[in-house]
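Colleague: pasting the sequence and the predicted coordinates here, then a few questions.
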Amino acid sequence: MIFFTADTHFFHKDLLGNNDFAPRPFPSVEVMNQTIIENWNARVKPTDTVYHLGDIALYFTRPAKLSDEAVYNVLKSLNGNLVLIKGNHDSRDLFKYLSKHNYQVNGKPKFEFHDVGVLIKVNHRQLYMTHYPMMMGIVKQIINLHGHIHHYSVNVKENLNVGVDTPEKDYLNYKIPFGAPFSEADIEQMIEGKRADFAKRK
């Protein structure tokens, strides 16, 4: 199966507690990290693929290799092959470290890297996956999955925020655990829910 997520922000201590951007009610980054890992692995099988649309972690150490290694160890603990689209908080050094320490899972690399975005076809739709929301204009059957804006929603029905903090998870008919990536069925339900929401506004 294929899954989608963004803005995990592993190790980002400034997001803990209440804030206006991405409130995360955890007592420590260790608890937040572990919660995301457990909820991710409860849903994603080792044979699945997860598209991560940027902002993997925010963690700085001296030397930087220590934080790169810590993020690598978190990502190693996550099930599935990870397709990583670079976010504004993802350094090239981190991607170089992950590339240097890449390994095989299911006969292909654990990590795949993209600087800008990826376009795939799922359920007769084209999903254009980027970190930043893209203004696509009038398009048919193209949905922009993105992250970056955390608990905000783009006021365009063809844009869908798939970050862990997204308010658009409210279009689902169940409560998704924090940090669990969205499935293909979730994405379809969110697309239709947002489309119906916009139709009511006319």
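Modeller: Ah, there it is. Fair warning: this is a prediction, and the values are worked out from it, not measured in the lab.
Colleague: make it CA atoms for all contacts and neighbour counts henceforth
Modeller: OK.
Colleague: all strands for this protein, in order.
Modeller: Assigned by DSSP state E, the strands in the chain fall at 2-5, 49-52, 81-85, 104-105, 108-109, 111-114, 117-122, 125-130, 142-146, 159-161, 182-183.
Colleague: use this one as the comparison:
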Amino acid sequence: MYLIEIRPVLEKHRLKQFLRKFRFHLHNTHKIPHITLIYSFKPKPLVKISEISQIISDVAGKYEDLRFLFDGISIKRGSKGLVLAFNISPSMELVALQRELYQRLKPLIKIERGKEKFSESLWFHAAISFGTTEKELKEIEKTDKFERLKQFLYPGVALRICLLGNSKIVAEYDTATKSLLVRKQALSKRYLSKTFKAYREKFLKVNIDNMSMRENIWFVADTHFGHKNIIKYCSRPFIEVKEMDDFIIRRWNEVVSPNDTVYILGDFSINHKKLKEYTSLLRGNKVFIQGNHDVPGVGPESMYFNFAGYDFLLTHKPSPQGNVWNIHGHVHNNRLREFPFVNGELKTINVGVDVTKFYPVNLSWIIDHIERKETKLWLS
């Protein structure tokens, strides 16, 4: 049998890390949840699997915005018990891609009996466990872990659309490079590096020319220079740590001028011995706030200041006060429902690079968002 799925690429390690906490509570769990687009099928007689691959390439190549959100969970009854799954909030283009792909393939494939309805009227989800019993569900509902599942919010993008045969990759369409890959290429780090480069050029860009930079004050957090493991922990689109460091340095110097002031709100570098080396490569006058991964005594734990009639509290860890705006880092992109880039209700601004597309954030951008009374998941 064959399947067509969105294989998590950037999100893979984050999902594994998050779901590892639930393995003792649930049976029949997926190590890495996938988003199935076309359910179990076989090609009809005389239809070659290469034809199926080419149709995936032809259809997927038409679409540009294939982003989605892992957005909480759903529980549905299946034929073998309860299915616990992440809700997927897809872009309109991702919905259109699935519909067109199914219509193009329908005359050429025979779908397993009982599975037609799943491809006809697709429930966008990524299954966490299947065959879960009512008893198991009641047990997990009693834990704080279940609440964390319900609150899970994480960005994703369909970088690879995968054709699987007998649970193995047959071919993949790379949506970033618009390339059809055979199995060996799909599993290659060299090709993955090309995917990430194309992804950065497409999705990690802010139109700076259309944004005001009227103030010479900037904020940034959680660069984690020299920290290899942060790449997988926070789904950063890099293969090597030097590639990540160089990219962040370029982003910083793209917007910061030599006489600007940059407030670094913690976790600047994992390699304390290279602190001076990194700071020498970056423009601006740096003011450090102590982070939990920084060398002790690098700066104060907090700082207040007032600008344009607004009071601000600078901290590493989020510290909502209610009466002041808290500019912080620490949480990266791991608690987006509570601490997105801007939370207008909590009065928090998350300037961790994982929600700012690796740019420092200008004070004028923050003032503009505050005055528009916005809540935004990330800088755009």
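Modeller: Yep, it's here. All values reported here derive from a predicted model rather than from experimental measurement.
Colleague: re earlier: out of the strands of the first structure, which is closest to Tyr152 of the first structure?
Modeller: strand 159-161 (7.9 Å; Cα to Cα).
Colleague: that older thread, can you put the strands of the first structure in TSV and add mean neighbour count and distance to Pro25 of the first structure?
Modeller: Below are the strands of the first structure laid out as TSV (neighbours: other Cα atoms under 10 Å; distance: least, Cα to Cα, whole Å):
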stretch	mean neighbour count	distance to Pro25 of the first structure
strand 2-5	22	19
strand 49-52	23	22
strand 81-85	23	26
strand 104-105	12	33
strand 108-109	12	34
strand 111-114	17	30
strand 117-122	14	31
strand 125-130	20	27
strand 142-146	24	23
strand 159-161	25	21
strand 182-183	21	21
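Colleague: so which of the ones you listed comes closest to Leu98 of the first structure?
Modeller: Across those, Leu98 of the first structure has its closest neighbour in strand 111-114 (7.3 Å, Cα to Cα).
Colleague: what does Gln6 of the first structure align to in the second structure?
Modeller: One correction, residue 6 of the first structure is Ala, not Gln. In the second structure, the residue matched to Ala6 of the first structure (TM-score structural alignment) is Ala221.
Colleague: please tell me how far Gly117 of the first structure sits from Asp93 of the first structure.
Modeller: 19 Å (Cα to Cα, to the nearest Å).
Colleague: I misspoke; the intended subject was Val105 of the first structure.
Modeller: 23 Å.
Colleague: Tyr128 of the first structure now?
Modeller: From Tyr128 of the first structure to Asp93 of the first structure the distance is 25 Å (Cα to Cα).
Colleague: give the buried residues for the longest helix anywhere in the first structure.
Modeller: Taking DSSP state H as the criterion, the first structure has its longest helix at helix 184-200. Going by neighbour count (16 or more other Cα atoms under 10 Å), the buried part of helix 184-200 of the first structure is 186-187, 189-191, 193-194.
Colleague: make JSON lines from the residues you listed and add distance to Tyr51 of the first structure to it.
Modeller: Shown next, in JSON lines, are the buried residues of helix 184-200 of the first structure (distance: Cα to Cα, whole Å):
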{"residue": "Asp186", "distance to Tyr51 of the first structure": "14"}
{"residue": "Ile187", "distance to Tyr51 of the first structure": "13"}
{"residue": "Gln189", "distance to Tyr51 of the first structure": "18"}
{"residue": "Met190", "distance to Tyr51 of the first structure": "17"}
{"residue": "Ile191", "distance to Tyr51 of the first structure": "17"}
{"residue": "Gly193", "distance to Tyr51 of the first structure": "22"}
{"residue": "Lys194", "distance to Tyr51 of the first structure": "21"}
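Colleague: may I ask which two of those are separated the most?
Modeller: With Cα to Cα as the measure, no two of the buried residues of helix 184-200 of the first structure lie farther apart than Asp186 and Lys194, at 12.1 Å.
Colleague: which SS class is Phe196 of the second structure?
Modeller: helix (DSSP: H, G, I helix; E, B strand; the rest coil).
Colleague: what does Arg24 of the first structure correspond to in the second structure?
Modeller: Alignment note (TM-score structural alignment): Arg24 of the first structure maps to Arg236 of the second structure.
Colleague: counting neighbours, what do you get for its match?
Modeller: Burial of Arg236 of the second structure is recorded as 19 neighbouring residues (other Cα atoms under 10 Å).
Colleague: quick one: it from Met244 of the second structure, how far?
Modeller: Separation of Arg236 of the second structure from Met244 of the second structure (Cα to Cα): 8 Å.
Colleague: ok, now Ser269 of the second structure?
Modeller: From Ser269 of the second structure across to Met244 of the second structure, the span is 12 Å (Cα to Cα).
Colleague: who touches both of those two?
Modeller: Common neighbours of Ser269 of the second structure and Met244 (criterion: Cα atoms under 8 Å, 6 or more residues apart in numbering): Phe225.
Colleague: dump the strands of the first structure into a markdown table; add distance to Asp14 of the first structure as well.
Modeller: Shown next, in a markdown table, are those (distance: least, Cα to Cα, whole Å):
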| stretch | distance to Asp14 of the first structure |
| --- | --- |
| strand 2-5 | 20 |
| strand 49-52 | 21 |
| strand 81-85 | 23 |
| strand 104-105 | 33 |
| strand 108-109 | 32 |
| strand 111-114 | 27 |
| strand 117-122 | 27 |
| strand 125-130 | 24 |
| strand 142-146 | 22 |
| strand 159-161 | 21 |
| strand 182-183 | 25 |
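Colleague: so stretch 100-114 of the second structure aligns onto which residues of the first structure?
Modeller: So stretch 100-114 of the second structure sits over no part of the first structure, by TM-score structural alignment.
Colleague: I should have written stretch 256-268 of the second structure there, sorry.
Modeller: With TM-score structural alignment as the criterion, stretch 256-268 of the second structure aligns to 44-56.
Colleague: can you give me the end-to-end distance of the matching stretch?
Modeller: 17 Å.
Colleague: stretch 100-109 of the first structure too?
Modeller: By Cα to Cα, the extent of stretch 100-109 of the first structure from end to end equals 11 Å.
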